[in-house]
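**Q** I would like the atomic coordinates for the input below:
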Amino acid sequence: MPISPIRFSGLASGLDTENIIKELMNAHRIPLNRLMQQRQLLEWQKEAYREVNRLMVNFRKAVEPLRFQGTFLAKKANVSDTTLANVTASNNAVEGTYTLTVKQLAKGASMTSKQLSYDTLDTPLIVNDDQGNPITIPDKIKINGQEVDFTSFKADGKLTVGEFVSAVNAMSSETKVRVSYDTTTKRFFFISTITGSDAKIDFSANIDNADAKKFLEDAIGIIVDPSSLDPSNPDDLKILDQLTGKNAEIVFLGETFQFNTNTININGLTIQLVKDPGGTPITTTITVSRDTDAIYNNIKTFIDEYNKLVDEVNKKLQEPRYRDYPPLTKEQKEQMKEKEIELWEEKAKSGMIRNDSLISGFMAQLRLIAYSTVEPVDSSKWSNGVTNSALKHLAALGIETGSYVDENGKLVYGERGKLYIKDEAKLRQAISENPDDVMMLFTARPNPIDPDQTGTAIDQEHLGLGHRLYNQVNLAISQLSEKAGSVNSLMLVDNSTLGERIKDIDERIARMQDRLVMIEQRYWSQFTAMERALARMNMQSAWLAQTFGGGGQQS
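**A** Down below sits the predicted model:
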């Protein structure tokens, strides 16, 4: 931004040139202020469209699960002994009662060192030979066949307890082993990160077996099996006092199974074993049934979000437009208090999308879909057949629309198009007794029906409500994004319809600002020229007065 020059105006004329030019420029800035106000109105309108779009996106999240049969095939599992196992059922689980016997849990390998002398994690590891001479700490050892390199952890050739722990744990994803050191008991605790019979903790070092044995036994406190000392095979040291891993063992439907984890997936069930039977097998019962509560909650969530959408959008479509409250200019804001600005702009922003035809059209389509009927392609699509099944619309589930008029016959805009579960028992009964019919009402999706057999059209009459609503809200989101930009767009360039209009106004504002700068400079040039002319006239007048005034006195 150019720095305004320092001007000393009105020295010759005595006029307040700066204020005169300011008033002249205020008149010239009126078209600019109007453009700025137009731009602000477009920004507010864009925000209003995007807020509706956000509501549409939230509604889409609620209606999306209703397109899929899995939502209506949800199962739940109850366990008679919850202290023994936790069980969840997938949609593929078969309803019925199962017997589960837990014989043992899966366990990992573990090992505890003998008591050592290290008081802190900063204490260096110590290892001496049989004569008491220090033995060099190896640069590397192997745990479960994977190298653990101490080189980058050593300080001054020494390796502290903490550095050993860090080095081992840094390789835990490869070795499947972690270690900790407890300064109270002065012991290392090694534990495998996996469970099952394959879990193990094996050590080897790249030095001769005697030194390796010394390092592991004296520095780390691990007892090496003397029979494994073989100079020709340093990678085959065996550790004593090691607890090996075990598989989980269960009996399910009369068959015995073993797993290397306590989280078991079997027959559509996920079984999380919790309690160790302690050597005595424990039996429990698992009951799998349709999760009617989950289905009900999905339908209720859809209705809640639908009503929220209808309520918020209806309010925006009915908001009054206060045309006597245009956006404030910068100069106007400078003369007002913060609270006054807030109240003014609250009215100025009102009614940005009042009676908007685009949004009204979307809402009308959503209402039409919510009241519509789904016809099956053939009787095999419904458990009760075409003629007998009454579950072809939401009203058959006890879901009805809100009243358009109050008890006095007055139109109630707030309730226009809302859905209500008027009969919860009826809905729950339908879910429990006719789950497939409820599922088809929302999820029916026949093969594309097209007279030309091109497979491009789907008969809307046979399409489930979940698909219809999802398709319609997707269309709304797409067109609102074209109008005002995407809700979550991170793009710096806004190519929406309103974005392009704002960009056009920005260009006009820039041109007008350049023109105003030129006009202001012209005014200053004109007034400066006037001041110079007046200064010359004043000088001439003074000279004439001095000349003729002095001559008259001499005569």
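**Q** rest of the way, CA atoms for contacts and neighbours
**A** Noted.
**Q** need the contact list for residue 502.
**A** By Cα atoms under 8 Å, 6 or more residues apart in numbering, the contact list for residue 502 reads 39, 42, 43.
**Q** ok, the residues you listed vs residue 176, which is closest?
**A** Nearest to residue 176 among these is residue 43, at 56.9 Å by Cα to Cα.
**Q** any idea how far that closest one is from residue 498?
**A** Noted for residue 43: a distance of 8 Å to residue 498, by Cα to Cα, to the nearest Å.
**Q** now do residue 371
**A** 33 Å.
**Q** report the distance from the biggest helix by length in the chain to the chain centre.
**A** The longest helix of the chain (DSSP state H) is helix 497-554. Here helix 497-554 shows a centroid-to-chain-centroid distance of 59 Å under the convention Cα atoms, centre = their mean, to the nearest Å.
**Q** second chain to compare with the first, below:
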Amino acid sequence: MLYSPMRIGGLASGMDIDQIVSDLMRAERIKVDKLYQQKQVMEWQKADYRDINLKLRSLYNTSFDMKLASSYLKYKAIGTMNDGTSFDKYFAVSPGSGAVPGEYKVQVQQTASYARLESSKSIAKPLMGDKLIFDAEGKIEIPEGKFEVTIDGVKKEVTFGGIYQESDINTLAADLEKAINTAFGWQDDENGNTVGIKRVKVSVTDDNKLAIEPADGFNKVQISLSSVKDDEGNPINDILTTLGFKDGDSYRPLNPHTSLKSQLAEDIGEGTISFKINGHQFEFGSSATLQMIIDKINTIPDVGVTARYDALTDKLVLVSKETGLGANIEIVDESGLFKALGFENTSASGQNARIVLNGTIVEKTTNDFTISGIRFNLKEVMEKGQEATFRLENDPDAAVETIKKYIELYNETIDLINKKLSEERYRNYPPLTQEQKKEMTEKEIELWEERAKSGLLRSDPLLDRIVQNLRYAVASVVAGQPAGMKSLADIGITTIDWREKGKLHVNEEKLRSAIAKDPEAVMRLFNADGADSSKDGVATRLYDILKGGIEDITEKAGGGEFQIYDDSILGKQIRDMEDRISNMEQMLLRTEERYWQKFIAMEQAIQFANQQSLWLMSQMNMTGY
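**A** Predicted coordinates:
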């Protein structure tokens, strides 16, 4: 964009100097506009080349895949368990190109597992009451009344009371447990039928204390006890006191973000928390939380262990990162942390996967492994006496689909190139200048540029050479192949109409028949790598041609992999054009300035003449003329 200072002209002459200069510069800009248009054409050509190069690269990558045996030698597994059911429940099988067709018998005796350690019970301690007080006759009388229990924010009134002998203290605990759960909707009858779920478990310690905690299998949530109070806030009865509890007592699950010692002080003690896992030393101060310990374990890869806190069960779980016999967890509990967290064991090992394949025992460290070209994925152990039998057969349908997709991509590629080679060139539709675009609607610009971009690669020799080489590669025979397998036409892949310019059509039945008859011959027809191109397979030829074509287009238009600086032919031409445009723009600035200087000089001369005229007129008036 040109820069020019603000100028006001025509004050003396009365002429529209700005418009005159603008019209003069419009004529001067014609040469620059032509350079801009040439640059735009080259940029469009470059974009077209790169679009084609992307398509060639896609076909190039697929041609590499088609050089692999796995694209043709495809198998399917057909079979059942010995009881007639599917074996999918126990394992999945995926035959590779190296598999050998035949019958296979499989028993899954063991699946690979991780080494695993976890708390044997909830980490948080039960809500423990005081020791129950029995009278001289060995009984305790609990006055019948009500108290309140809040479980996970839901409060219910519990009715309880009775007389219990010290020898029946377990009955007391069971009745209290039943009363609390009944208040929350649990019911049972004489026949053992129940409705609802148990939320609370009540047990008795060796020293005659009641302990309250979430029931086995129930979420570990807060449980609070409170007395029923009168209008003045005083407890109506002393049931809780008799049971050994106080108003406001509560069970709280472990908070992994709060200091462990504040929650397990009696078990951990006051010293440093220290332990070893698989020989790696860990030490933490008194303010350490369980989450801090977990995060530290998980951030050290050499430990080979992943730790997590399960809030549902209130347990710490350690799992090895690998499966198999080599996966181990060894803990040295120096400060008693893991004992406090409920760990009964401090060592564990994983186990290998084990199958019996055609009478041979095979062990692997993972459940996903390959034997003799067959990939197994074990899911579940079979019961004794169970066995799966499957048969590997050629799968021509899968190979047909692979070849069809390859041919479709080939057709898309040559269709794109042929379209560019035959597009009509509209030379009367050059790229629009900015001035021209200002006078047109968006739709008009779109239609114009559609024609301006058309035919930029028409009859391009580089593209024509590539497409002709591709067509010759797929049409010519492959030397060394058996009779009936020498060309694509022999297996049902042919051209139909010359006007389609080399487009291939697939006769699926003929192709399927050829694969079923001799899959290896079909494979070699595509992927043979001979001493010269006449003995190369079709995919091998295409791979080489495409590699050269991609390199030639990259040299012409850039866009190669990892290319930082565009040193292509078009790239250099565009940069040269930009330099020429920059020089021309500078020249236009000087030209415009020269025009303005001339008009300013004219204005000054007119102004001077006007001043002289006024002076003469004033002199004549003074002398009476």
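**Q** TM-score of the superposition?
**A** The TM-score (TM-score structural alignment, normalised by the length of structure 1) is 0.82; 490 aligned residues with a Cα RMSD of 2.5 Å.
**Q** restricted to helices, list the contacts of residue 502 of structure 1.
**A** Using DSSP H, those in helices are 39, 42, 43.
**Q** tally of neighbours for the first one?
**A** The number of residues packed around residue 39 of structure 1, counting by other Cα atoms under 10 Å, is 21.
**Q** could you do the second one as well?
**A** If you count neighbours by other Cα under 10 Å, residue 42 of structure 1 ends up with 19.
**Q** can you check residue 83 of structure 1 too?
**A** Residues near residue 83 of structure 1, counting by other Cα under 10 Å: 12.
**Q** what do you get for the one 5 residues further on?
**A** Neighbour count for residue 88 of structure 1, taken as other Cα under 10 Å: 18.
**Q** repeat that for residue 122 of structure 1.
**A** Residues near residue 122 of structure 1, counting by other Cα under 10 Å: 12.
**Q** how about the secondary structure of it?
**A** coil (DSSP: H, G, I helix; E, B strand; the rest coil).
**Q** and it, how far is that from residue 165 of structure 1?
**A** 11 Å.
**Q** kindly report the same for residue 518 of structure 1.
**A** For residue 518 of structure 1, the distance to residue 165 of structure 1 - Cα to Cα - is 74 Å.
**Q** of those two, who's got more company?
**A** Between residue 518 of structure 1 and residue 165, counted using other Cα under 10 Å, the more crowded position is residue 165 (17 against 12).
**Q** identify the residue of structure 2 aligned to the more buried one.
**A** Mapped onto structure 2 by TM-score structural alignment, residue 165 of structure 1 lines up with residue 294.
**Q** isn't its match up against residue 308?
**A** Yes: with contact defined as Cα atoms under 8 Å, residue 294 of structure 2 reaches residue 308; the gap is 6.3 Å.
**Q** residues touching the closest residue to residue 506 of structure 1 other than its chain neighbours, list them.
**A** Ranked by Cα to Cα, 6 or more residues apart in numbering and with sequence neighbours excluded, the top spatial neighbour of residue 506 of structure 1 is residue 39, at 7.8 Å. By Cα under 8 Å, 6+ apart, the contact set of residue 39 of structure 1 is 502, 505, 506.
**Q** which of these does structure 2 keep?
**A** Contacts conserved in structure 2 for the contacts of residue 39 of structure 1, using both residues aligned by TM-score structural alignment, their matches' Cα atoms under 8 Å: 502, 505, 506.
**Q** what does residue 478 of structure 2 align to in structure 1?
**A** In structure 1, residue 478 of structure 2 lands on residue 374 (TM-score structural alignment).
**Q** helix, strand, or coil at the nearest residue in space to that match that is not next to it in sequence?
**A** Spatial nearest neighbour of residue 374 of structure 1, chain neighbours left out: residue 392 (5.1 Å); criterion: Cα to Cα, 6+ apart. Secondary structure state of residue 392 of structure 1, per three-state DSSP, is coil.
**Q** do I have it right that residue 392 of structure 1 meets residue 442?
**A** No: counting by Cα under 8 Å, residue 392 of structure 1 does not reach residue 442; the two are 9.4 Å apart.
**Q** comparing those two, which residue is more hemmed in?
**A** Taking neighbours as other Cα under 10 Å, residue 392 of structure 1 and residue 442 compare with residue 442 leading, 27 against 22.
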